[in-house]
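Chemist: The sequence isn't on hand, but the structure is:
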């Protein structure tokens, strides 16, 4: 299963730890992680997935695949800026939102529009998002919803 992990590009230690654990769980369970390929939640989740033996895909806003974080296995350069948020949401069979601001909110909306289950950890409280407290609960939700 491919799971989109979405969240802020600039995060604190707590969100970094949560994202890394989400990635680790996805990697351990054989899922492919899809994200925006850059820093913050994206990098921490990719690191966790990679360290657990999982695969990662980064859908980048720029035309340069070298802008991906060091833990992205497959960088996809788009050159379409934040419009790439649609592709991040589309390419996961479920999504896990960790914190985030407007970009994360747009990815949540797209994921819901595509009929994807969305779990949120300390993220936006909107209809359709299953608010959970832990990385384990987030991964279990997208696996079973």
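Modeler: Perfect, thanks for sending it. Given the structure is predicted, the values throughout are model-derived calculations rather than measurements. Numbering: from 1, shown residues only.
Chemist: make it CA atoms for all contacts and neighbour counts henceforth
Modeler: OK.
Chemist: what are the ranges of the helices in the chain?
Modeler: Applying DSSP state H to the chain gives helices spanning 13-28, 41-51, 84-90, 102-113, 135-144.
Chemist: who are the neighbours of the fourth one, in terms of helices and strands?
Modeler: What that stands for is helix 102-113. Taking 3 or more C-alpha pairs under 8 Å, 6 or more residues apart in numbering; DSSP states H and E as contact, the helices and strands that helix 102-113 lies on are strand 2-7, helix 84-90, strand 94-98, strand 118-121.
Chemist: okay, those in JSON lines with distance to residue 67 and mean neighbour count next?
Modeler: As requested, the helices and strands packed on helix 102-113 are exported to JSON lines (distance: least, C-alpha to C-alpha, whole Å; neighbours: other C-alpha atoms under 10 Å):
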{"stretch": "strand 2-7", "distance to residue 67": "17", "mean neighbour count": "28"}
{"stretch": "helix 84-90", "distance to residue 67": "14", "mean neighbour count": "22"}
{"stretch": "strand 94-98", "distance to residue 67": "22", "mean neighbour count": "29"}
{"stretch": "strand 118-121", "distance to residue 67": "27", "mean neighbour count": "26"}
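Chemist: ok, structure two:
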């Protein structure tokens, strides 16, 4: 056994990208996904800027998980942010690159313009994409309509937490 063998392996990290409104099926699945990731020992990375990403972080924390939040502002004093670690990047929307790079994979729920930019950046940097399907929003179309023709990374759709677990297992997470 070498010294390196005794160093603990980094836990998997999964970014939660997207948007969904409270009460919608996508919002409920976002929360359930956050909880499942925490119970699996996977670090949740979230900007907590939308209700869906925020509920994923809240449910991950409630389940005893680790949540890293990368926020666009430079304010380290955010008091109501659901996270274990707060990273205020002070870069505004340029923060989307950090979000795209911070995960071993990116869960995509619904989405608006900011989510699309994160998805394209994740695609360019070869991060697997896990779009929620069956709940509306453009994440429903991501597998059929990827960012471009390059096949940079896997796109593995899911419609239930059990399917998401299987997709994460396919990725070794």
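Modeler: Nice, I can see it. Just so it is clear, the model here is predicted, and its values are computed rather than measured.
Chemist: Quick TM-score on the pair, please.
Modeler: The TM-score (TM-score structural alignment, normalised by the length of structure 1) is 0.89; 144 aligned residues with a C-alpha RMSD of 1.8 Å.
Chemist: Out of the helices of structure 1, which is closest to residue 70 of structure 1?
Modeler: Nearest to residue 70 of structure 1 among the helices of structure 1 is helix 41-51 (7.8 Å), distances taken as C-alpha to C-alpha.
Chemist: Neighbours of the counterpart of residue 52 of structure 2 in structure 1, how many?
Modeler: Matched across to structure 1, residue 52 of structure 2 falls on residue 41, judged by TM-score structural alignment. By the criterion of other C-alpha atoms under 10 Å, residue 41 of structure 1 has 32 neighbours.
Chemist: now residue 162 of structure 2
Modeler: Residue 162 of structure 2 has 12 nearby residues by other C-alpha under 10 Å.
Chemist: With residue 21 of structure 2 instead?
Modeler: Around residue 21 of structure 2 there are 13 residues (other C-alpha under 10 Å).
Chemist: what's the answer for residue 127 of structure 1, then?
Modeler: Counted with other C-alpha under 10 Å, residue 127 of structure 1 comes out at 9.
Chemist: Next, find the distance separating it from residue 70 of structure 1.
Modeler: 34 Å (C-alpha to C-alpha, to the nearest Å).
Chemist: before we move on, what about residue 63 of structure 1?
Modeler: Distance from residue 63 of structure 1 to residue 70 of structure 1, by C-alpha to C-alpha: 17 Å.
Chemist: In contact with the match of residue 52 of structure 2, which residues?
Modeler: 5-11, 15-16, 19-20, 98 (C-alpha atoms under 8 Å, 6 or more residues apart in numbering).
Chemist: Identify the residue of structure 2 aligned to residue 75 of structure 1.
Modeler: Per TM-score structural alignment, residue 75 of structure 1 is aligned with residue 86.
Chemist: Please verify my assumption that that match contacts residue 70.
Modeler: Yes: using C-alpha atoms under 8 Å, residue 86 of structure 2 is in contact with residue 70, at 6.2 Å.
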